[in-house]
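> Sequence plus predicted model, see below.
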Amino acid sequence: MIHRQRLIDRFISYITIDTESDPNSNTTPSTKKQWDLANKLVEELKAIGMTDVSIDENAYIMATLPSNVNHDVPVIGFISHFDTSPDFTGANINPQIVENYQGQDLVLNAQQDIVLSPDYFEDLLLYKGQTLITTDGTTLLGADDKAGITEIMSAMEYLIQHPEIKHGTIKVGFTPDEEIGRGAHKFDVEKFGAEWAYTMDGSQIGELEYENFNAAGAIVKVNGKIVHPGYAKGKMVNSMYHATEFINALPKQEVPEHTEGYEGFFHLYDIKGSVEVTTLEYIIRDHDLSKFEARKALMQNVVDDLNKKYGKSIFEIEIKDQYFNMKEKVEPVMHIVDIAEEAMKQLSITPLIKAIRGGTDGSQLSYMGLPCPNIFAGGHNFHGRYEYVPVESMIKATEVICKIAELTAKKNKF
């Protein structure tokens, strides 16, 4: 059995270290404070008995658990990231532990009237009778993805302490800056040396994912002309009004708040405006590659049409691809998904195989030559004050890692 209190203590020791990443930084890791946890993880990997423990100049951590069988077994890996999202503060996290949750509202912060309620977050009702770790309502929790790190570290410790569980060589990787889309950018796949890997970065217990969005970012710049408003007739060009015309030209229902499943979207996530210039920042997402390309083309066409209407110097657009659907790289090696699915079934976990409405390090790693499906880490409501994780889900995820290692060593053919 996984040691429950040790797992809880380990998780809390990680989340109470602030590791928020910074998209405006040019360094790797993007914030110096990520080194605080990175260095702790290196020492802990050594302490539990892992070999070949290393950390490079960019804070990428790797370690090895040697095989304990005398037959050839594919080298597999498990990967998580230690940064937290810049969407919400991760400083001074004060976790709260709720034993034997019974479906009630949870007052996270009475002073600020912040309540975690199953009336709004229905997934809470999945965890009646379990132990939840929540925030105090003023920070995120950091289960994304310190739950994943906790599970990988706990699984490696358990396998080392229980040599009767047979496994091949296992690689562990911990990365910075995943939350700002750079987690795999400097990951040395060749050094890692695994045939395939799993990111422990999903949410609800049972999640198993090998599809994700195709993703791009777009910046639309709208140029205006400022003159004295009292003498502006026929001269002023108000960029903010023109920007709204661009916004309204895109399909109004194809936004995150109106889409689910395999439905793609345009997401306007930032706007800065004045009469002289307005900048719109979008992300573009779709699982289907042809629809993804059509979305990018639509944005370009809207810009072209508006420039024909108002003059070619009014609208500018820059579109950059960010990552692609890992399905293309995983489907040829579907046995790696089958093993994870079988591991869950043997542990009485119902596999929830679905597409990620987002991206993970695994999507980029898959295109770098390391096929990498994603497995649940247990947390919910990531990137905000309502984030929580059931302890039992973390224990189950730890058991899944151990079971995948065991099943991989038993397979005869891949």
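Received it, and whenever you're ready, just let me know what you need. All values derive from a computational prediction rather than experimental measurement. Numbering: from 1, shown residues only.
> from here on, contacts and neighbour counts on C-alpha atoms
Fine.
> Might you report the residue contacts of the residue nearest the centre of the chain?
By CA atoms, centre = their mean, the chain has its centre lying nearest to residue 360, at 4.9 Å. Counting by CA atoms under 8 Å, 6 or more residues apart in numbering, residue 360 touches 178, 199, 201, 212, 374.
> likewise residue 221?
Residues in contact with residue 221 (CA under 8 Å, 6+ apart) are 277-280, 315-317.
> before we move on, what about residue 229?
Taking CA under 8 Å, 6+ apart as the definition, contacts of residue 229 comprise residue 236.
> cool, residue 95 as well?
The contact partners of residue 95, taken as CA under 8 Å, 6+ apart, are 12, 133-136, 141.
> Give me the subset of those that lies in strands.
133-134 (DSSP state E).
> Which members of the contacts of residue 95 are the farthest-apart pair?
Using CA to CA, the contacts of residue 95 span at most 13.4 Å, a distance reached by 12 and 136.
> Structure two is appended below for comparative analysis:
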Amino acid sequence: MIHKQHIIKRFISYVTIDTESDPESDTTPSTEKQWNLANKLVEELKSIGMSDVTIDENAYVMATLPSNIDKEVPVIGFVSHFDTSPDFTGAHVKPQIIENYNGEDIVLNEKENTILSPSYFEDLLQYKGQTLITTDGTTLLGADDKAGICEIVSAMEYLLQHPEIKHGKIRICFTPDEEIGRGAHKFDVAKFGADWAYTMDGSQIGELEYENFNAAKAVVSIQGKIVHPGYAKGKMINSLYIATDFINSLPRLETPEHTEGREGFFHLTDINGEVDKTVLEYIIRDHDKEKFEARKEIFQKLAKELNDQLEKELIEVKITDQYSNMREKIEPVMHIVDIAEEAIKQAGITPIIKPIRGGTDGSQLSYMGLPCPNIFAGGHNFHGRYEYVPVESMQKAIEVIVNIAKLQAEKF
């Protein structure tokens, strides 16, 4: 398989390019700097020998690994995104290489006393003796999802260098703006031309996912009335107090910090308020469609109940669906999950099949006609200063991609 140092060099060349996306922008990509990595990837794909390398006006990069077998088999694809989350800065990333990790605390930044500790991040202990790539404690790393890109490019390079490995036609695509929910919005499924695909965008080694949350955004607008506080009796309506009532009326344990597995939640993401008006922003999540719809209904019923108590229409709720659980689209073609599971086992890894507690480009792509389960890319603690990725996990992800390519040729 591809040498560890080659993978490290490639990965670092990606993460040191700032590609943070911007949810406030209405362009695609949402930030001009995403073009820097997109254009680099075009040149790199050409240099390793990929065919049909294209980049469109929205920075979607596509390429082909031609079939090297005589028979017709389904076209498979691999997809990753090159933007990084706006939750934490991705500018001036300075990766640190921890070789032969000893299982102890890792000082990311001595000056700021930022420590990556297995006493808090227990997953670290399963990588004892391996090579870790971490941040310097001041930025995120960008393994989400530049690890996935590195793995796809490296796997394609390996297959090109080893023509004795038989495979059908493989398509790859790298997308902008996944972190702000738009990664699939301008994805040309017809141009991509795959029968199905896999996003290389999961976390720890072994993960294989074909379920994700149903998702909605709720905006709760509360109208108050401001008058001079010295003369406010019977006149002032403090929207902040009403907002507090709304917040406290929702189930207190149905929040992200109290839920796991397939349990859904309400998550208050933003409050912008003063006496005269307060706006609450929530995200609503659940794997089960009926429970998801019930959660949305709770918001409407709560607004009505509080309005009735106030005897005024002061609370307005607007709910916008964001994405749906891709399980509905994957179950009719479960053989694509079976292939991925077998490929993971062939790499000597125990598959971890579990629902995604979030969203993925694969969900939107599945509803666009491209069934698209999600496979591990190897990173941990995404979107923050404690992000890291074991290089050995990236090596295994590359092996899984190669195994899927071989299985594609063998099974059809």
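Looks like it came in fine. Everything numeric in this text was worked out from a predicted model, so none of it was measured.
> Report the TM-score for the pair.
The TM-score (TM-score structural alignment, normalised by the length of the second structure) is 0.99; 412 aligned residues with a CA RMSD of 0.6 Å.
> Filter the contacts of residue 221 of the first structure down to just the buried residues.
Among the contacts of residue 221 of the first structure, the ones that count as buried by 16 or more other CA atoms under 10 Å are 277-280, 315-317.
> From those, pick the one nearest residue 193 of the first structure.
residue 317 (40.2 Å).
> Any chance of TSV for the contacts of residue 360 of the first structure, columns neighbour count and secondary structure?
TSV is the format used below for the contacts of residue 360 of the first structure (neighbours: other CA atoms under 10 Å; DSSP: H, G, I helix; E, B strand; the rest coil):
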residue	neighbour count	secondary structure
178	22	helix
199	28	strand
201	28	strand
212	27	coil
374	31	strand
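> Could you count how many residues lie near residue 275 of the second structure?
Number of residues near residue 275 of the second structure (other CA atoms under 10 Å) recorded here: 18.
> leaving aside the residues next to it on the chain, what's closest to it?
Leaving aside its sequence neighbours, residue 275 of the second structure sits nearest to residue 238 (CA to CA, 6 or more residues apart in numbering; 4.6 Å).
> how near is the one you found to residue 308 of the second structure?
17 Å (CA to CA, to the nearest Å).
> More neighbours: these two, which one.
Neighbour count, other CA under 10 Å: between residue 238 of the second structure and residue 308, residue 238 has more, with 20 against 12.
> Just to check, that one is in contact with residue 222?
No. Taking CA atoms under 8 Å as the definition, residue 238 of the second structure is not a contact partner of residue 222, at 9.4 Å.
> would you list every one of the helices in the stretch 201-350 of the first structure?
239-249, 289-310, 327-330, 335-346 (DSSP state H, counting those that start in this stretch).
> will you turn the ones you listed into a markdown table that also has distance to residue 92 of the first structure?
Shown next, in a markdown table, are the helices of the stretch 201-350 of the first structure (distance: least, CA to CA, whole Å):
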| stretch | distance to residue 92 of the first structure |
| --- | --- |
| helix 239-249 | 38 |
| helix 289-310 | 40 |
| helix 327-330 | 38 |
| helix 335-346 | 35 |
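> who wins for proximity to residue 186 of the first structure among those helices?
It is, among these and with distance given as CA to CA, helix 327-330, at 19.5 Å.
> Brilliant, that's me finished.
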